[in-house]
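[1] The following comprises the amino acid sequence and a computationally predicted model.
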Amino acid sequence: MELYLVTDEAACLGRDLFWVVEEAVKGGVTMVQLREKSLDTRAFVERAKRLKELLKPYQVPLIINDRVDVVLASDADGVHIGQSDMPYETVRALLPPGKIIGLSAETPEHVVEAEQWDLAYLALSPLYATPSKTDHAEPWGLTGLHWVRANSRHPLVVIGGLNQQNTTEAIENGANGIAVISAICSAESPRTAAAQLKNRIQAGQAKTV
């Protein structure tokens, strides 16, 4: 969960998604979320199965965005749900024991509500403002991250605007991991980009010990 890659085929700039993911894992990615907004269900399941097989030798979990049916059909390791997706209680009832559930939190109210649930991680979205996504809530910023760390029992992943320059400070200020899309998918070398981000994470961890 330290370095969490969220896939985006468009961000891969015409390169093969599976190649990008494997290069990223070789560079240090520790969890992969498959996010597909445009594929039909059959194609989504096939892509998930193929990605699960690719990740298996590396022992990297595969998380599916939003779609519990795809998790079940592909035997992926878990699901990530947003605030407008299926309710936590329903997801927990549908999934077999041991499956990962991660949840997005965009407001303090979401963080407080999540305390009652058994989550693998809470994803704070967005940590920083991103020019490519303007329909999200107010960015948490480092002050918000501090507040969440003090008020949540869950491991925290931050997403939104994370890069080589600000990853270390995010870890120093309470994040357990970072989630990125373009910082790896659009990099000239996904493997090198992942390795550099992993180094920034470790630098932040060293300062918090």
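    Nice, I can see it.
[2] okay, CA-based contacts and neighbour counts for the rest of this
    OK.
[3] Please enumerate the helices of this protein.
    Taking DSSP state H as the test, the helices found in the chain are 17-27, 41-55, 68-74, 88-94, 108-114, 141-151, 167-172, 182-185, 190-208.
[4] okay, pairing it with this:
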Amino acid sequence: MSVYGVYLVADSASTAGRPLADIVKAAVDGGIRTVQLRCKDMPAGEFADVVMECAHHTAGRAALLVNDRVDVFLAARASGADVQGVHIGQSDLPAALVRELIGPDAVLGLSAASDAQIDAANKLQLRSPGTIDYLGVGAVHATPTKRDHPEPLGHAGLARAVGLSDLPVIAIGGIDADDVAPLARSGAAGVAVVRAICAAGDPRAAATNLLNLWEGTKP
């Protein structure tokens, strides 16, 4: 499954107090087709419950990915949730091991922030094709949703990363509506947004606007 474009990272800390499932439903109603759930400080059992709840809104409509927690993904899938994969960072379990755990048909995304990390992903993909499905590359801009973000790349740096990567690149990090067109023109396979939808007064309208901006860059 390769559904990117505008990619929602639904972050439990960025919803202005609203239930995460409500944000996900609104975003999917607005046309979002890839959703990653990020609940950094949530216990595994509670996170699994959130995944199950969100899956009711994404089933058959959007790919649902779990951030970092391979155990939560496996538990949700074993419970019958329509969940498609995981996204991991450089400090999580190695990508090759995660692929073994989640199986060949699940989506696996990996964060990358440097030339060396992109090169390592390229080499892994050469040795074991199909291990990684895409790279989440950033931060494009500084962002409060990830305090340990690397030095911002900007639009030019993201375009350079696209050129270095053998895998589809999803741009991430402080992205808002003004970034969508230039990042799409850089060759990115998608743009991951957090606050641009999660913190919006009307998440559905925000999602639709971002998608229209993305689609407007296509010939």
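    Sure thing, it's come through. Since the model is a prediction, treat every value here as computed from it, not as a measurement.
[5] The helices of the first structure: which one's closest to residue 11 of the first structure?
    The closest of those to residue 11 of the first structure is helix 182-185. By Cα to Cα, the value is 5.6 Å.
[6] Which strands or helices does the closest one pack on?
    For helix 182-185 of the first structure, the packing partners by 3 or more Cα pairs under 8 Å, 6 or more residues apart in numbering; DSSP states H and E come out as helix 17-27, helix 190-208.
[7] if you set the cut-off to 10 Å instead, what comes out?
    Helix 182-185 of the first structure is packed against strand 3-6, helix 17-27, helix 190-208, with contacts defined by 3 or more Cα pairs under 10 Å, 6 or more residues apart in numbering; DSSP states H and E.
[8] Out of those, which is the most enclosed?
    strand 3-6 (a mean of 24; mean count of other Cα atoms under 10 Å).
[9] residues in the second structure aligned with it?
    On the second structure, the counterpart of strand 3-6 of the first structure by TM-score structural alignment is residues 6-9.
[10] Please work out which residues outside that stretch touch it.
    23-24, 27-28, 31-38, 63-67, 170-172, 180, 184, 189-198, 207-208, 210-215 (Cα atoms under 10 Å, 6 or more residues apart in numbering).
[11] rerun at 8 Å
    Residues from elsewhere that reach stretch 6-9 of the second structure (Cα atoms under 8 Å, 6 or more residues apart in numbering): 27, 32-38, 190-194, 197, 210-211, 214.
[12] likewise stretch 23-31 of the first structure?
    1-5, 58, 60-63, 184, 189-195, 198.
[13] Residue 124 of the first structure touches residue 140, doesn't it?
    Yes: in this structure, residue 124 of the first structure is within contact of residue 140 by Cα atoms under 8 Å, at 7.4 Å.
[14] Which one's more surrounded, those two?
    residue 124 (29 against 23; other Cα atoms under 10 Å).
[15] tally of neighbours for the equivalent of residue 109 of the second structure over in the first structure?
    By TM-score structural alignment, residue 109 of the second structure lines up with residue 102 in the first structure. Residue 102 of the first structure is flanked by 26 other residues according to other Cα under 10 Å.
[16] Repeat that for residue 43 of the first structure.
    Residues lying near residue 43 of the first structure (other Cα under 10 Å) number 12.
[17] sorry, back to before: is it possible to get a markdown table of the helices of the first structure that adds distance to residue 120 of the first structure?
    Formatted as a markdown table, those follow (distance: least, Cα to Cα, whole Å):
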| stretch | distance to residue 120 of the first structure |
| --- | --- |
| helix 17-27 | 20 |
| helix 41-55 | 19 |
| helix 68-74 | 16 |
| helix 88-94 | 12 |
| helix 108-114 | 11 |
| helix 141-151 | 15 |
| helix 167-172 | 18 |
| helix 182-185 | 23 |
| helix 190-208 | 19 |
